[in-house]
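S.K.: Output the structure for:
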Amino acid sequence: MSERRQLINLAYRLLGSLADAEDVVQETYARWYAMSPSQRAAIESPAAWLTTVASRVCLDLLGSARARRERYVGEWIPEPVPDQAEWISGRSAGAAADPADRVTLDESINMAFLVVLEVMTPAERVAFILHDVFRYSFAEVAEIVGRTPVACRQLASSARRRLRESQVPLTPTAQRADIVRDFKQAWEAKDIDALVGLLDPGVTMVADGGGLVPAQLRPIEGGAQVASFLIQIADRALDLTILQRTVNGQPGLVGLQDGVTVTVMAFDVTGEKIKHIWVVRNPDKLKPWTAR
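M.R.: Prediction:
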């Protein structure tokens, strides 16, 4: 059971959903305890066995995710998680033998990173996360995904290329926090000019209500359009309290009504401008926040 945290960390990054990650880990342990004591005793490395099973369950889920996304109401955004310290867990074994070209664990939970993962094939995503994030060797990855080490190296390389194509220079965390704070203040003041000034002209805002609560079904593009929509929300939701919080390891905002979290907002800041805003309103994806 000491491996549970590691498995949750892995499955969350693979699936972009904490709820699904917890289901995967539960299924993994169900398979473990379904074996006889002698069968379990014969497994040389329980940790490796659990990781292999969890990864394969995730791979199966990712294979069917496209069909599930097509039935989803509106846009699908990865499930946001609170305070990054709760979600960072690494694996140092064998790390020295692996290439240094990999992302760090804290980078691998930010929303922009998770959104890029969504465009990868299931095999790319699993090979990339296992190797570049959790530092498994390609020989180990090959055993997990059922491909050759060479094929897994190519999958990870392809995934890395997708990530590089989407990446922009990172804005320092303190500066991102200042920009998000200024955004919050301009929004609360209903200062449309200040909002436009903080938004990149090509900004995109995506909302996820899952068909359970009101949310824009399609992305809103353009600084003026996004600012205008935000002012409309401020005019309607007079009882909404906005707080600054850490969302997926980055400065973000949380909206509360009657003390209950109803909205979590993640931001992608490029230079001094906000390039992307992800608004999660689906209550099923906010359970880690309402529980706090």
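S.K.: can we go C-alpha only for contacts and neighbour counts from here?
M.R.: Noted.
S.K.: Quick one: the helices in the stretch 51-200 of the chain, in order.
M.R.: With DSSP state H, counting those that start in this stretch, the ranges of helices along the stretch 51-200 of the chain come out as 111-117, 122-128, 138-145, 149-166, 173-188, 192-198.
S.K.: For the first one, which helices and strands make contact with it?
M.R.: Helices and strands touching helix 111-117, as assessed by 3 or more C-alpha pairs under 8 Å, 6 or more residues apart in numbering; DSSP states H and E, comprise helix 149-166, strand 260-270.
S.K.: now the other sequence, so there's something to compare against:
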Amino acid sequence: MNRLTQLFRSGTPDLLNVYFTAGYPRLDSTVPIITSLAAAGANLIEIGMPYSDPMADGETIQRSSMRALKNGMTLDLLFEQITEARRQTEIPLVMMGYYNQVMQYGPERFVSAAAKAGVDGLILPDLPLHEYRQDFRQLAEAADLQVSFLITPQTSEARVREIGAVSTGFIYVVSSSSITGKSGGITDAQQAYFARINALDLPQPKLIGFGISDAASFRTACAYADGAIIGSAFIRALAGREDDVEKATREFVEGILQPVA
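M.R.: Purely as a prediction, here's the structure:
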């Protein structure tokens, strides 16, 4: 059974999904970050595929992507690193990037390499639903790769239900109409949006992302979903910690999972 499926069926509450950019802060940071996140208590890991022209990523992730590319990160190397990490942990791994990267690599080749490396799911924000249904879904399902789609506060109810019907992993609930990296707490309007999505009784698990940056915002998001996604805040925590990413990772996760007074 797919590891993501196992995780969501386990009924574990308040799932912590941590995003990081592969190849940042150093080219060889990927494996120690994955194993350290797993050891520290993360429930699943989102591995960012560095890309020169991101559409949804804020300044923090953009900078980490440029650094990773300058470090020499490629998809071929990333698959090798994931293969090595998979030898050390069974934590669910999701790759997040852009469909243009997949097309350039070759969809069949990409899906095959991801599955062989031990990847469990994909998030491709620019993958159109019609193209997913027509071309990509069969490839992903044959390789047992779950595909998750994003919704935002502006997504219509009909569109939300459509996305809920096609998402095979989880529904990525974007917390606000902005790029990644924004913070400042979760507003009443955002909580009303989360409650509205909950009321739709969608068939797939939900994780809330964008703007989740500390223990308080993580706990608030978890009150409305199966868990939450933290990315930019973790990448900021890795800045300047090239020589001790394991310690930086452990400290960050411990800070997120600490009880909120």
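S.K.: what's the TM-score here?
M.R.: The TM-score (TM-score structural alignment, normalised by the length of the second structure) is 0.28; 129 aligned residues with a C-alpha RMSD of 6.3 Å.
S.K.: related to what we said a few turns ago, so can I have JSON lines of the helices and strands packed on helix 111-117 of the first structure showing distance to F113 of the first structure and mean neighbour count?
M.R.: Formatted as JSON lines, those follow (distance: least, C-alpha to C-alpha, whole Å; neighbours: other C-alpha atoms under 10 Å):
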{"stretch": "helix 149-166", "distance to F113 of the first structure": "8", "mean neighbour count": "17"}
{"stretch": "strand 260-270", "distance to F113 of the first structure": "10", "mean neighbour count": "23"}
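S.K.: what would the ones you listed look like in JSON lines with distance to E22 of the first structure?
M.R.: Listed next are those as JSON lines, based on distance: least, C-alpha to C-alpha, whole Å:
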{"stretch": "helix 149-166", "distance to E22 of the first structure": "25"}
{"stretch": "strand 260-270", "distance to E22 of the first structure": "20"}
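S.K.: so which of those comes closest to A186 of the first structure?
M.R.: For A186 of the first structure, the closest of these is strand 260-270, at 15.3 Å, according to C-alpha to C-alpha.
S.K.: orientation of the closest one relative to helix 173-188 in degrees?
M.R.: 120 degrees (axes from the mean of the first three to the mean of the last three C-alpha atoms, to 10 degrees).
S.K.: Minimum distance to Q175 of the first structure: which of the helices and strands packed on helix 111-117 of the first structure has it?
M.R.: strand 260-270 (9.2 Å).
S.K.: Packing partners of the closest one?
M.R.: For strand 260-270 of the first structure, the packing partners by 3+ C-alpha pairs under 8 Å, 6+ apart are helix 111-117, strand 241-247, strand 250-257, strand 273-280, helix 287-290.
S.K.: switch to 7 Å and redo it
M.R.: Counting by 3 or more C-alpha pairs under 7 Å, 6 or more residues apart in numbering; DSSP states H and E, the packing neighbours recorded for strand 260-270 of the first structure are strand 250-257, strand 273-280, helix 287-290.
S.K.: Format these as JSON lines; extra columns: mean neighbour count and distance to A194 of the first structure.
M.R.: Converted to JSON lines, these look like this (neighbours: other C-alpha atoms under 10 Å; distance: least, C-alpha to C-alpha, whole Å):
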{"stretch": "strand 250-257", "mean neighbour count": "20", "distance to A194 of the first structure": "17"}
{"stretch": "strand 273-280", "mean neighbour count": "23", "distance to A194 of the first structure": "12"}
{"stretch": "helix 287-290", "mean neighbour count": "16", "distance to A194 of the first structure": "29"}
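S.K.: how about these, which one is nearest P46 of the first structure?
M.R.: Among these, the nearest to P46 of the first structure by C-alpha to C-alpha is helix 287-290 (28.6 Å).
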